[in-house]
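Novice: What follows is a predicted protein model with its sequence.
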Amino acid sequence: MEARPNGGSGDGVVRGERCTVLTPVMRGPVAPGREPEARLAEAEGLARAIDLDVVHAETVRVAEPKPATLIGSGAVERLHGLIEEQDIKLAIVDWPLSPVQQRNLERAWSCKVIDRTGLILEIFGARARTREGQLQVELAALSYQRSRLVRSWTHLERQRGGFGFIGGPGESQLEIDRRLIGERIARLKKELAEVKRTRGLHREARKRVPYPVVALVGYTNAGKSTLFNRLTNATVMAKDLLFATLDPTMRVVKLPSGRDIILSDTVGFISDLPTDLVAAFRATLEEVSAADIILHVRDVAHPETTLQQQEVIKVLKELGLETRLDGDMIEVLNKIDLLEPGDRETVLEQAERQAHAVALSALTGEGTDRLLADIDQRLASQRQIGHFKVPHGEGAALAWLYSHGEVLTRRDDEAFAYLDVRLDPADVGRYQRLYPVAPA
C-alpha cells in the first residue's frame, strides 16, 4: 500500500485505512430539501474518493450543538465503544468542526478526527495534477490549518500530495509556526500570480488561433469526465468517485460542420463547499468564465438531481456568471441509460421541449451527436456574415477565411474572389487588420 505524507509523527496515511463516517443531523431545516441519508451517502463517497475503508457510517441526531464536542455526550461515549471495537483509526465528521471540538473528539475516541473541510482538502491534495491546482490546494490547506494550530506542519518543504489532516493525535513534533505558514502563504501567492499570468498568455494565444472554448461544469460525479472522454477520445480519469477531476483538461474537438472547438473539463461542484475553498479554486474555474458555451452536465438518474442543479447554478452565480446562464449554457441531461423506461421517456420529452437541453448517455454515446450539433448551431448563431473581396493573388487571405469561417457563397471573376463568410465578430476585425484589402 502506498503511503502519503502527513503532518503528524511521520506515519504515512495508508490507503485502505479503516474509518467511520458520521453525518450530524441538526434539529430544524439545516440543509433544506436534502435527506440525511443522501448526505451520508455523499460523505461516504468523499471518503472512498481517497481510498479509505469505510467500515461504519451513520447519521447522528443533534438536538443542540455542544461547544465542546458538537454532538451529545451520550453519542460520544457510544461511538467511542464502536470505534474501539472495530479498530477504527479515523473518524470523519461531515460537518464543520471548531479546533476545540476536533481536539476533544480525538481525545474522547482515541483516533484521528477530521471534518468535512479537511476531508475535501485531502481529496483536493490527492487529485490535483497541474502546478496551479497543487498551489491552489496548498494555499487553501494552509489558510485552513493556520486557523487551527492543532497539527504540526513539518511536511511543508517535502509535500507530495495530501495535507496532513489525517495525521495522528498526541503528536510529539513542534506546534505550527505561524510565521512559517505566513511566509509560505506569501510565496504561494506569488507563484500563483505567475502561473495565472502564464495561463492568461495561453488564453490569449488561443484567441489568436482562435478556437471557441466549450466548458463542462456540473455537480461532482455527474459524468463530466466520461463525456469529455467520449467527445475527445481522451483518457482523463473518469472513475465513479467524487471529485475525480480537479484540474481543467483541454482537448480539441471537431464539430459536424468541420469547425474546431476547445473542450475544457473542470472540477465538480458539491453542496456545502466552504467559500474559502471555492475562492482558492477560482482560477481553475476561469476557463468557465472565458468559455463561449457552458455545458452543465447533470446526473438525471440521481435522486437529488434537482438539488444538485441548484447547487451548481448557485456557485456559477457566485462566480459572476449569472448573465451567461440563459443564452450561453446547454443543459446536458446525462445518464439516461440508468433510468427506468418511464423516467427515460419523461427526460427525453423534457429535452425535446427545452431549447437548451440535450438528453444523452456519456457512457454509451447515445445522444452525443445531438449535443455536438447543438454546440455547432449555437456557435453559428453567434457569428455574423461578412462580405469579402479578395484578389486571386492573396492566397493566404483566402485560406484564412476558409479555416476561420464558414464560406457560404463564392463568386470569381478574372481579378477577385467574392465571398460571403460567416465569422465570429472578433474575426472580422482581425481579418481586416491582417489583410487590409478592399471590401466587397
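Specialist: Structure received. Residues are numbered from 1 along each chain as shown.
Novice: When you work out contacts or count neighbours from here on, use the C-alpha atoms and nothing else.
Specialist: OK.
Novice: A helix includes K389, no?
Specialist: No. Counting by DSSP: H, G, I helix; E, B strand; the rest coil, K389 is located in no helix; its state is strand.
Novice: And the strands in the stretch 301-440 of the chain, which stretches?
Specialist: Listed in chain order, the strands of the stretch 301-440 of the chain (DSSP state E, counting those that start in this stretch) span 329-334, 357-359, 384-391, 406-412, 416-423.
Novice: Tabulate these (TSV), appending mean neighbour count and distance to I313.
Specialist: Listed next are the strands of the stretch 301-440 of the chain as TSV, based on neighbours: other C-alpha atoms under 10 Å; distance: least, C-alpha to C-alpha, whole Å:
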stretch	mean neighbour count	distance to I313
strand 329-334	24	11
strand 357-359	23	15
strand 384-391	18	30
strand 406-412	13	33
strand 416-423	20	31
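Novice: adding another structure so you can compare the two:
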Amino acid sequence: MNEEQTGNERASGHGQTRAIVVGPYPTRGPAALSRDAQARLSEAVGLAQAIDLDIVGEIPIALSEVRPATYLGKGKVEEIAEAVKEKEAGLVSMDCQLSPVQQRNLEKAWDAKVIDRTGLILEIFGQRARTKEGSLQVELAHLAYQKSRLVRSWTHLERQRGGFGFLGGPGETQIETDRRLIEERMRRIEHDLDKVKRTRGLHRKTRRDVPYPVVALVGYTNAGKSTLFNRLTKAEVLAQDMLFATLDPTLRQIRLPHGARVLLSDTVGFISDLPTMLVTAFRATLEEVTLADVILHVRDVSHEDSEAQARDVEAILEELGLKGEAEGRIIEVWNKIDALDQERCEALKLAARGYEPGRRPAMVSALTGEGLDMLLARIENLLAESRMTLALELAPEDGQGLAWLHAHAEVLSRETREDGGSRLVVRVAPERAEEVRRRYGAAAPAERGG
C-alpha cells in the first residue's frame, strides 16, 4: 500500500467518506467497559456522523485481550478487512486509543485510513470551534496528538478528514524537522492563548464589577444543554441532536423570578474517555464552570446510559477540582422528560423525591418548557443563601435610585408610603451590601435568606 492509496478516500455518491465504526471493548481487567457496549458503540457512531461520515458498518467486538501490534486479534483484523473491501469503506473509526504502531499496522492490513477515538474527537473539535480561543485550544491539542504520532515506523502524516491536518506526507528523514516545526507552532499558540486568557480575565473582572452571578451549564454531550440555554435566554445557539454541537462557551443574561439578573453560560459537552490533551487544552474554556456561582449538571434521563454519562461528567468535574468544593452549588437537572413514557416519568419523580431537598434533581423538558419555572426558583434560592437581605427607604423623587436597585439587586418587595416614597426589601451580593448601605443611608438589615 502506498501513501496515495491510503489518502484516496472512498466516497459515497454524496461525496461523503464511507466509514466502518469498530467498537473493540475489553471484557476484563482495568480497561473493561463499565457501561453498556451497544450504547457506547451507538455513541461512537454518533461521533463519526458528527464529521459527516457515511456509516456503512458497525462492528462490536468483545475483546479478551489487547494485542500490542494491532489491538485486535488476527482473526478480527481479517474479518474487518473483508468488511472494508465488501463495503468499499475508505475509513475505519476505532472506538479506542491506538498507539501509532497499531494505527499504521491496521491501515496496512485494511488498505484504508484508520482513526482512533482521540483523533475523531479532535476532528470534531477542529470543525466546531468558532472563537479564536477555541480554535487555538483545538489546534494545540491536535499538534500534541500529531507529535505523538511521529515515530520511526510512520510513513505518512497526511491530512485527516475534516478539521485539521497540518503536515502533508513527510518521509522518515523529515521526522525531526516535523517535530521541531510542531514544537515551534505549539509555543506560538501557547503565547497567543496567554494573551487571549488575559483579555478574557479583564472581561471577567468587568462582569464581577457589575456583578452578576454566573450560572454554568455542564453535562454529557447531547444532554440538551443548548436547547435549555435557548429556552431560558431566547437565544439561537446551535442546538442539534448531534454530539458536540456546542464547543465555544456562550454567555447570555437572564432574569430570575424576583428580577435579579444572572449570566447563563453554555459550555462544551463532556464525554467518556475525553482525550487528556483536550481536558488540559479546554481547562481555560471551562474556567466559566470553576468560577460559576451555580452549576447546572444537565442529564438526558431518556438515554439508556444516563447513569454512566453522569459518572463521566462527575469524573471531569473532579479533575477540574470541583467535585467536593462545588457540591453545594450543583443542581442536577434531569432533562428530556418529554421523551419518557408515563410509567418511567412517574418512577423518576418518585426517585427524585428520595433525595434530600437541597440535593433534589430538577425534572425538566427544555423542549416543552416543563419544569423550568421551578428550576429558576431553585437557582434563585441557591444564590440567595450567599446573599444579604436589606430593608431600605427611598424618597419619592429618587426614581434614579429605584432604577439602580432594580439593575443591581433583587427587589423582593416594595410598599408605597403615604408621602409617595418607597419601602423596599432587596437582596444583594455580600460585596454590594456596603455600597447599598452607603448609597441609601442607614439601611437596616432585614431577615437573611430567601
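Specialist: All right, it came through fine. As the structure is a prediction and not an experimental result, all values here were calculated from the model.
Novice: picking up where we left off before, closest to I114 of structure 1 out of the strands of the stretch 301-440 of structure 1?
Specialist: For I114 of structure 1, the closest of the strands of the stretch 301-440 of structure 1 is strand 329-334, at 33.0 Å, according to C-alpha to C-alpha.
Novice: now for that closest one, which elements pack on it?
Specialist: Helices and strands touching strand 329-334 of structure 1, by 3 or more C-alpha pairs under 8 Å, 6 or more residues apart in numbering; DSSP states H and E, are strand 293-299, strand 357-359.
Novice: tell me the residue furthest from the middle of structure 1?
Specialist: Largest separation from the mean C-alpha position in structure 1: E414, at 55.6 Å (C-alpha atoms, centre = their mean).
Novice: list the contacts for that residue?
Specialist: Residues near E414 of structure 1 by C-alpha atoms under 8 Å, 6 or more residues apart in numbering: none.
Novice: Kindly recompute the last result at 10 Å.
Specialist: P391, H392 (C-alpha atoms under 10 Å, 6 or more residues apart in numbering).
Novice: how close does it get to V390 of structure 1?
Specialist: E414 of structure 1 sits 11 Å away from V390 of structure 1, going by C-alpha to C-alpha, to the nearest Å.
Novice: now swap in R148 of structure 1 and tell me
Specialist: The spacing between R148 of structure 1 and V390 of structure 1, counted by C-alpha to C-alpha, is 68 Å.
Novice: Now do the helices in the stretch 151-300 of structure 1.
Specialist: Taking DSSP state H, counting those that start in this stretch as the criterion, the stretch 151-300 of structure 1 carries its helices at 178-208, 224-232, 275-280, 286-289.
Novice: can you tell me the mean distance of the third one from structure 2 after alignment?
Specialist: In this overlay with structure 2, the average offset of helix 275-280 of structure 1 from its partner residues is 1.3 Å by mean C-alpha distance after the TM-score superposition for structure 1.
Novice: Please point out which parts of that helix sit buried.
Specialist: By 16 or more other C-alpha atoms under 10 Å, the buried positions in helix 275-280 of structure 1 come out as L277, V278, A280.
Novice: Over to the longest one?
Specialist: Within helix 178-208 of structure 1, the residues that qualify as buried are I181, R184, I185, L188, E191, L192, V195, K196, R199, R203, counting by 16+ other C-alpha under 10 Å.
Novice: need the contact list for the third one.
Specialist: The contact partners of I185 of structure 1, taken as C-alpha under 10 Å, 6+ apart, are L135, E138, L139, A140, A141, L142, S143, R179, E191.
Novice: what's the neighbour count on the fourth one?
Specialist: Residues near A140 of structure 1, counting by other C-alpha atoms under 10 Å, number 19.
Novice: how far away is it from Q134 of structure 1?
Specialist: From A140 of structure 1 across to Q134 of structure 1, the span is 10 Å (C-alpha to C-alpha).
Novice: Common neighbours of the two, please.
Specialist: Here A140 of structure 1 and Q134 have F124 as joint contacts, going by C-alpha under 10 Å, 6+ apart.
Novice: count of residues packed around R27 of structure 1?
Specialist: Here the number of neighbours of R27 of structure 1 (other C-alpha under 10 Å) works out to 11.
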